[in-house]
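# only geometry, no sequence info:
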């Protein structure tokens, strides 16, 4: 098990940006936290109104943005000019190269999780997709390699689900995906059974990587009305 407590994540803070990094990012470096399988970046970003990231390049990376609060204005060298709103997910395959900006042109701070996934092929044609997802108490598929059930497809054998369980709801593991699982708490709390058989709690910002066979993942339970969680499934 690899447990990443919310308070142990890397932290970048400026007058317009509050960013928590689950893995090594930018000048934050720790060889123990270089990602988890093909999952390379989980950044939990809060951006002040009227500010954001100007035009900057990416290459050979699958970039997924899960919008949590507010709005984010996207522009890129492929010709897209879109507004990403809470509840929507954006997928950008950087491929051979793309330049884009992410600005908060709304009237309040916005919050989103930006996720970078290493693709299984290089030098792909850049691509863009954006859509809303209704998130309920059980798992909703956001990413699926084959694009089933209205999920987005990326160039990697990686699945991503999101759920908002209510207190007492139990979350069963989806059958799809590889043996490596990463759980990331967006908000609220989940309980599970510790190795000693005692209830343990995961809270906002916590992340944990486990093998699919770990019995703790078969006893996930919502513990408050604000629980909001991502689940990744992938190969090594």
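Thanks, I have the structure now. The shown structure was predicted, so the numbers you read here are calculated from the model rather than taken from an experiment.

# CA atoms for contacts and neighbours, from now on please.
Will do.

# Could you tell me the end-to-end distance of stretch 123-136?
The stretch stretch 123-136 measures 36 Å between its terminal residues, going by C-alpha to C-alpha, to the nearest Å.

# again, but for stretch 21-40
Stretch 21-40 has an end-to-end distance of 10 Å (C-alpha to C-alpha).

# and if you look at stretch 214-232?
One end of stretch 214-232 sits 15 Å from the other (C-alpha to C-alpha).

# Kindly provide the distance from residue 123 to residue 200.
From residue 123 to residue 200 the distance is 44 Å (C-alpha to C-alpha).

# let me redo that: residue 111
Counting by C-alpha to C-alpha, the gap from residue 111 to residue 200 is 27 Å.

# who has more neighbours, the two?
residue 111 (23 against 14; other C-alpha atoms under 10 Å).

# In a helix, residue 217, correct?
Yes: under DSSP: H, G, I helix; E, B strand; the rest coil, residue 217 falls within a helix.

# before we go on, here's another structure to hold up against the first:
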């Protein structure tokens, strides 16, 4: 287990953006921290009202967006458009090439986590998908996955057969077991939690687990929202 604290991440900051990067990203480069498993980017973004990312290109990436607060407007060169808000998962497969924009058209800041995964195949046709998620179960819910075991349960499919992301929204003292996989990336998106074998974790702390079999995570007194990638 390798704990990565929130304040140790790379930061990109401007008048309208506060972005925290779990891995090397843009001008921030550490040759020892360029990803984990198939996970290439894990960005914790806060965007001010009336601002955002203008039209820009992507290629050969599976991009998963999960909003924690506010709403994020999306438009792309394939004609897709929509607003992503808490409880709605979004996946954009960049494939052979796509351009898109992401804006906060609301009156309050939007806070979201965007994650990039390496696909199985290059030059796939670009595509887009979004789906409402029920997080009332207190369990890990598959959100975006290409794993065979999630074929029937994942809300959104990604073009990577060896990776999948789940989310758990836990009440105070709620607990879940992390999946047994070669690589597991745990991110405390909101609240606080305790991980078996690692101790206390605060908001935006992360843990990278390699070949650890089913460690348990317990939410703190105010509950927690956990984002978990498993990769084989």
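Yes, it's here. Since the structure is predicted, the reported quantities are computational estimates derived from the model, not experimental observations.

# Quick one: residues contacting the residue nearest to residue 122 of the second structure when sequence neighbours are not counted.
Spatial nearest neighbour of residue 122 of the second structure, excluding adjacent residues (C-alpha to C-alpha, 6 or more residues apart in numbering): residue 60 at 5.7 Å. For residue 60 of the second structure, the contacting residues are 93, 94, 95, 96, 97, 118, 119, 121, 122, 123, 124, by C-alpha atoms under 8 Å, 6 or more residues apart in numbering.

# which of the residues you listed lies closest to residue 181 of the second structure?
Residue 181 of the second structure lies nearest to residue 118 out of the contacts of residue 60 of the second structure, by C-alpha to C-alpha, at 17.5 Å.

# I'd say that closest one and residue 158 touch.
No: judged on C-alpha atoms under 8 Å, residue 118 of the second structure makes no contact with residue 158 at a distance of 10.0 Å.

# the more surrounded of the two?
The neighbour comparison of residue 118 of the second structure against residue 158 (other C-alpha under 10 Å) goes to residue 158, with 28 against 19.

# which one in the first structure is aligned with that one?
By TM-score structural alignment, residue 158 of the second structure lines up with residue 154 in the first structure.

# Surely its match touches residue 142?
No: Residue 154 of the first structure sits out of contact with residue 142 when judged by C-alpha under 8 Å, with a separation of 10.5 Å.

# Next, the contact list for the residue nearest in space to the middle of the second structure, please.
Geometric centre of the second structure, nearest residue: residue 115, 4.4 Å, by C-alpha atoms, centre = their mean. Neighbour list for residue 115 of the second structure: 39, 40, 41, 42, 43, 63, 64, 65 [criterion: C-alpha under 8 Å, 6+ apart].

# Find the residue closest to residue 104 of the first structure in space, skipping its chain neighbours.
Residue nearest to residue 104 of the first structure in three dimensions, not counting chain neighbours: residue 72, with 4.7 Å by C-alpha to C-alpha, 6+ apart.

# how many other residues sit next to residue 195 of the first structure?
11.

# Could you do the one 4 residues further on as well?
For residue 199 of the first structure, the count of nearby residues is 12 (other C-alpha under 10 Å).

# Now for it: which residues touch it?
Residue 199 of the first structure neighbours (C-alpha under 8 Å, 6+ apart): 191, 192, 193.

# Then residue 129 of the first structure?
Going by C-alpha under 8 Å, 6+ apart, residue 129 of the first structure touches 90, 91, 92, 152.

# please redo it, this time with the cut-off set to 10 Å
Shown in contact with residue 129 of the first structure (C-alpha atoms under 10 Å, 6 or more residues apart in numbering): 64, 80, 89, 90, 91, 92, 93, 152, 153.

# Make sure the residue nearest to residue 104 of the first structure is indeed in a strand.
Yes: under three-state DSSP, residue 72 of the first structure sits within a strand.

# which residue lines up with it in the second structure?
Using TM-score structural alignment as the criterion, residue 72 of the first structure maps onto residue 72 of the second structure.

# about what we covered before: so for residue 118 and residue 158 of the second structure, which residues contact both of them?
Shared contacts of residue 118 of the second structure and residue 158, defined by C-alpha under 10 Å, 6+ apart, are found at 61, 62, 63.

# what's the neighbour count on the last one?
I take that to be residue 63 of the second structure. By other C-alpha under 10 Å, the residues close to residue 63 of the second structure number 22.

# Can you name the residues that contact it?
Residues near residue 63 of the second structure by C-alpha under 10 Å, 6+ apart: 41-42, 90-94, 114-119, 128, 144, 158.

# From residue 228 of the first structure, how far out is the alignment partner in the first structure of it?
Using TM-score structural alignment, the equivalent of residue 63 of the second structure in the first structure is residue 63. Per C-alpha to C-alpha, residue 63 of the first structure is found 21 Å from residue 228 of the first structure.
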